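J.: okay, structure incoming, though there's no sequence with it:
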């Protein structure tokens, strides 16, 4: 297994450390990034790795190809075309897209890979930048069991949990559910903290009490204190969250499902974007209650 050759396409906030964990686990790793300077920096930090000039070059000799880019269009741009992953892929290679994208795109790419006698799985991740850096991401997968079994040991290099949820596209739908839950929890946490602050309670004490009860959550444990202090310069930006929520809304229309709370939170995020918080962590949602809306 350690002799497997892995390509990683996309060295963003998540992909950069994920690729590093693969190399540290003993895999042969070749990376590609649209901005070449990012690839050069990664190579300087990981001199045993390799860099490629195109997605095709990175993937051409790989047993497993992993991608993590921005959105559906970005995914298509690295998989298709003369310089794309599919252009010169070894027969039997397996591709895993870690981008949070649409379920329909996952099914499309799976069909394209099958025509090449290759495998494909959609594998969006949860855990944020810290999870990627610490190698403890959660990966939710969609695809065939036979392909999952082959790539699971590879993905464990940067994950604490890798689960096959269902057929192609199921991983993406599971990630949608994940983002909807986060949006709801953050809205509730924002309201709870605002009430506690307004009553003069010590938020550190409140957090210490609530985390042991039914209100306990990752957001409460990791974001309550920074929210109370007004610190948001880290983590998962609301620009990215709104992109993810838009995917949820599109899927909900197809399934005839109502998402009233998520739509409310999305509107609040849109207002915060207008106030200059586009790159702030999603926990900036608490600033919806500012008395001075221009603060």
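T.: Cool, got the structure. Keep in mind it's a predicted model, so treat the numbers as computed, not measured. Numbers count the residues shown, from 1 in each chain.
J.: hey, let's count contacts and neighbours off CA atoms from now on
T.: OK.
J.: and the helices in the stretch 51-200 of the chain?
T.: 55-59, 72-79, 103-115, 128-134, 145-155, 170-198 (DSSP state H, counting those that start in this stretch).
J.: any idea how far the last one is from the middle of the chain?
T.: From the chain centre to the centre of helix 170-198 is a distance of 16 Å (C-alpha atoms, centre = their mean, to the nearest Å).
J.: what's the next secondary structure element after it?
T.: Heading C-terminal from helix 170-198, the first helix or strand you meet, by DSSP states H and E, is helix 203-210.
J.: below is structure B, check it against A:
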């Protein structure tokens, strides 16, 4: 396979995603702000590392990015060393960062001015989903660009869907985070109540998980929550960043999100407990810190 692709950002998500592209036979060119991380990637996968996003993107038909936030995304795309400076006309930029819909539209306009295609394509599934090639990808952009990119996205996804024009992928990811926030808080309160009532919480979950209360969070997090283990998964800091994006967008579109705003406040209390890097299921720790029934 001779198609050259670039991948910018080799964090816990980007590292395995870029790896799947390499294993699929694409010529992968990588950039990471911390060069040692790129060196680590090269020890595991075939490819080449470059000193700037522009150099990594030069000659690539597809350029992927998965970085931290809006400003990180601007830094790796626009400017003299940004990916757009190195991309050819007709190439396609695919952004996997969870960012605002506004920055997606802003960068799509900047890309279009250079004859570059743009898709916003945030992902869901966490580190495990990235490592297992089982992510859900929510895409915004032009259908032709989407069809071009889909075979590559399929390398590390179990589901890929085009939601509408640029920005739609980010808006869909916001819905995803709204739902997760409410589910995790509900599960935390349920487990907390079970212990307070003197029930065997694991036995309770074994029963209710077979009915309407079942969720991915329940199936995958209740045991670690009950054990007080939060050193895995999606960090509280990241969730608060995402919920901040959600609440800002809600101010613009008029959506009422009282539960989401409350859960965001609860996550700030988890941060105060020292849980900035704990998994999002650590909402349970906030409750057990108030009153411990273990």
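T.: Perfect, thanks for sending it. Owing to the predicted nature of the structure, the values given are computational and were not obtained by experimental measurement.
J.: quick one on the thing from earlier: out of the helices of the stretch 51-200 of structure 1, deepest packed?
T.: Mean neighbour count, computed with mean count of other C-alpha atoms under 10 Å, is highest for helix 55-59 among the helices of the stretch 51-200 of structure 1, reaching a mean of 27.
J.: output the residue interval of structure 2 matched by that helix.
T.: Helix 55-59 of structure 1 lines up with residues 53-57 of structure 2 when matched by TM-score structural alignment.
J.: kindly report the same for stretch 216-228 of structure 1.
T.: Aligned by TM-score structural alignment, stretch 216-228 of structure 1 falls on residues 214-226 of structure 2.
J.: same question for stretch 167-178 of structure 1.
T.: Using TM-score structural alignment, stretch 167-178 of structure 1 pairs with 165-176 in structure 2.
J.: wait, doesn't residue 30 of structure 2 sit right on residue 49?
T.: Yes. With contact defined as C-alpha atoms under 8 Å, residue 30 of structure 2 reaches residue 49; the gap is 4.8 Å.
J.: centroid residue for structure 1?
T.: Most central in structure 1 under C-alpha atoms, centre = their mean is residue 125, positioned 4.5 Å from the mean C-alpha point.
J.: who touches that residue in this structure?
T.: Residue 125 of structure 1 makes contact with 98-100, 137-140, 175, according to C-alpha atoms under 8 Å, 6 or more residues apart in numbering.
J.: now, these that are in strands?
T.: 137-140 (DSSP state E).
J.: neighbour count for those - can I get that in a markdown table?
T.: Output for those, formatted as a markdown table (neighbours: other C-alpha atoms under 10 Å):
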| residue | neighbour count |
| --- | --- |
| 137 | 26 |
| 138 | 22 |
| 139 | 27 |
| 140 | 25 |
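J.: nearest to residue 117 of structure 1 among the residues you listed?
T.: residue 140 (23.4 Å; C-alpha to C-alpha).
J.: who touches that closest one in this structure?
T.: Counting by C-alpha under 8 Å, 6+ apart, residue 140 of structure 1 has contacts 122-125, 162-165, 171-172, 174-175.
J.: most distant residue from the centre of structure 2?
T.: Quick read of structure 2 (C-alpha atoms, centre = their mean): farthest out is residue 198, 37.3 Å.
J.: what's the match for it in structure 1?
T.: Checking with TM-score structural alignment, residue 198 of structure 2 has residue 200 as its match.
J.: list the contacts of that match.
T.: Counting by C-alpha under 8 Å, 6+ apart, there are no residues that residue 200 of structure 1 touches.
J.: now residue 133 of structure 1
T.: So residue 133 of structure 1 contacts 14, 17-18 (C-alpha under 8 Å, 6+ apart).
J.: turn these into CSV, columns for distance to residue 237 of structure 1.
T.: Listed next are the contacts of residue 133 of structure 1 as CSV, based on distance: C-alpha to C-alpha, whole Å:
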residue, distance to residue 237 of structure 1
14, 13
17, 18
18, 19
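J.: hmm, which of those residues are common to structure 2?
T.: Among those, the ones still in contact in structure 2 (both residues aligned by TM-score structural alignment, their matches' C-alpha atoms under 8 Å) are 14, 17-18.
J.: so of these, which ones are in helices?
T.: Per DSSP state H, helices hold the following members of those: 17-18.
J.: for the kept ones among the contacts of residue 133 of structure 1, which entry has the maximal number of neighbours?
T.: Using other C-alpha atoms under 10 Å as the neighbour criterion, residue 18 leads these with 28 neighbours.
J.: measure it to residue 288 of structure 1 for me?
T.: 34 Å (C-alpha to C-alpha, to the nearest Å).
J.: what does residue 261 of structure 1 give?
T.: In terms of C-alpha to C-alpha, residue 261 of structure 1 sits 15 Å off from residue 288 of structure 1.
J.: these two: which has the busier surroundings?
T.: residue 288 (17 against 14).
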